[in-house]
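Colleague: kindly generate the corresponding structure for this input.
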Amino acid sequence: MNAALRTTLAVAVLALALPAAAALKPGERAPDFRAQAYLAGKPFTFDLAKARRSGPVVVYFFPAAHTPGCNLEAHLFSEAIDDFRKAGATVVGLSAGNTEQLADFSKETEHCGGRFPVAADPGAKIAKSYDALLGGRADRSDRTSYVVTKDGRIAAVHSDLNPSLHVKSMLDAVKALGLRPAK
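Modeller: This is a model prediction of the structure:
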């Protein structure tokens, strides 16, 4: 392998290994959005403003359905969904990639298992408003998670291409809010 190719590969690996820098910071206003979503394969419109009325919402962006890291992240959120509910939070995943596969992705047990919705973000417009674009690409969401409070503010953010710590980070942030589920 020549030196130029080795350098290019090293830069690419380093870029993927480093956490992304999300622009929205705790305390900033989270953009409200409405998006075509699926829960257990059934379509509906997810409305962040409406969801916030019940408590905080974990909005997690992922690059594409049916890819290894995104499959793992969805599965981990699915396993922890009862803990999020006990802490009073709702979870929604958003992706600009493979949006035509989200209905199936939402119901497959090895992924979301019908336990939380995933929403389509064609053209990554919502991801852009959250500064959650993968490598600055205009068509793909990054792996960035936010806790959005009932009053529409960012309470926490976790941005890292490694899917393994998003759930713990977001659950810890929701629990730190000290809320209980609405009855």
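Colleague: every contact and neighbour count from this point should use C-alpha atoms.
Modeller: Will do.
Colleague: need the contact list for the residue nearest to residue 57 when sequence neighbours are not counted.
Modeller: Once flanking residues are discounted, residue 57 sits nearest to residue 90: 4.7 Å by CA to CA, 6 or more residues apart in numbering. For residue 90, the contacting residues are 51, 55-58, 84, by CA atoms under 8 Å, 6 or more residues apart in numbering.
Colleague: this one as well, want them side by side:
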Amino acid sequence: MAETMPDLTLTDDSGEPKALADYKGKPLVLFFFPRANTPGCTKESIAFSEMLEDFKSSGAAVAGVSKDSPKKLSNFREKQDLTVDLLSDAETDLSERLGVWKEKQMYGKSFMGLERSTFLYGADGKLLRDWRKVKVKGHAEAVLEALREAA
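Modeller: Got it, this is the predicted structure:
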């Protein structure tokens, strides 16, 4: 797993390229969610959106990442009134680099998918903390607390 923010460019929900390097200079919360408009992903994205001003007041940017297409992410933003950046990792370049593209099991079948995970990077792009196999309830609050402790 990368100890510094990978130098990659993803596509945002408006279809525009977004380089992760654009976030350098301020802390970044990068949360990975398996699929837009599913219950857990919706709750998590809403929680980070509702707390976005708290993250901003601590100097941080927040971006959600999934394998969904930019169009699906755009629909997700509109339907759920989300305010965080949404980034498409359709080719799973970032997900694989950070070790969150995993084999999963459901109903006895194996498939590849995103593991719900969050990464907190400092303003210098160095990894401060990561959370794996995230449980949604209370997670955004825990990330904000870790951000404030790191400041």
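Colleague: quick one on the thing from earlier: which of the contacts of residue 90 of the first structure still touch in the second structure?
Modeller: Of those, the ones still in contact in the second structure (both residues aligned by TM-score structural alignment, their matches' CA atoms under 8 Å) are 51, 55-58, 84.
Colleague: list the contacts for residue 131 of the second structure?
Modeller: Taking CA under 8 Å, 6+ apart as the test, what residue 131 of the second structure contacts is 117-119.
Colleague: before we move on, back to that, the residue nearest to residue 57 of the first structure maps to what in the second structure?
Modeller: Using TM-score structural alignment, the partner of residue 90 of the first structure in the second structure is residue 61.
Colleague: can you give me the helices in the second structure?
Modeller: Ranges of helices within the second structure are 39-50, 52-57, 70-80, 93-97, 139-150, based on DSSP state H.
Colleague: out of the ones you listed, deepest packed?
Modeller: Highest mean neighbour count of the helices of the second structure: helix 39-50, a mean of 19 (counted as mean count of other CA atoms under 10 Å).
Colleague: what's the matching range in the first structure for it?
Modeller: Under TM-score structural alignment, the match for helix 39-50 of the second structure is residues 68-79.
Colleague: how much space between the residue nearest to residue 57 of the first structure and residue 76 of the first structure?
Modeller: 15 Å (CA to CA, to the nearest Å).
Colleague: and the residue nearest the centre of the second structure?
Modeller: Centroid-nearest residue in the second structure, with CA atoms, centre = their mean: residue 31, separated by 2.1 Å.
Colleague: now that one: how far from residue 110 of the second structure?
Modeller: 23 Å.
Colleague: same thing with residue 35 of the second structure?
Modeller: For residue 35 of the second structure, the distance to residue 110 of the second structure - CA to CA - is 17 Å.
Colleague: the more surrounded of those two?
Modeller: residue 35 (20 against 10; other CA atoms under 10 Å).
Colleague: for the more buried one, give me its contacts.
Modeller: Contacts of residue 35 of the second structure by CA under 8 Å, 6+ apart are 41, 66-68.
Colleague: repeat that for residue 144 of the first structure.
Modeller: 20, 22, 60-62, 132, 157-161.
Colleague: can you check residue 8 of the first structure too?
Modeller: Per CA under 8 Å, 6+ apart, neighbours of residue 8 of the first structure: none.
Colleague: give the aligned range of the one helix or strand it maps to in the second structure.
Modeller: In the assignment (DSSP states H and E), residue 8 of the first structure maps to helix 3-17. Alignment note (TM-score structural alignment): helix 3-17 of the first structure is unmatched in the second structure.
Colleague: chain center to that helix, what's the gap?
Modeller: 27 Å (CA atoms, centre = their mean, to the nearest Å).
Colleague: now stretch 89-99 of the second structure
Modeller: 12 Å.
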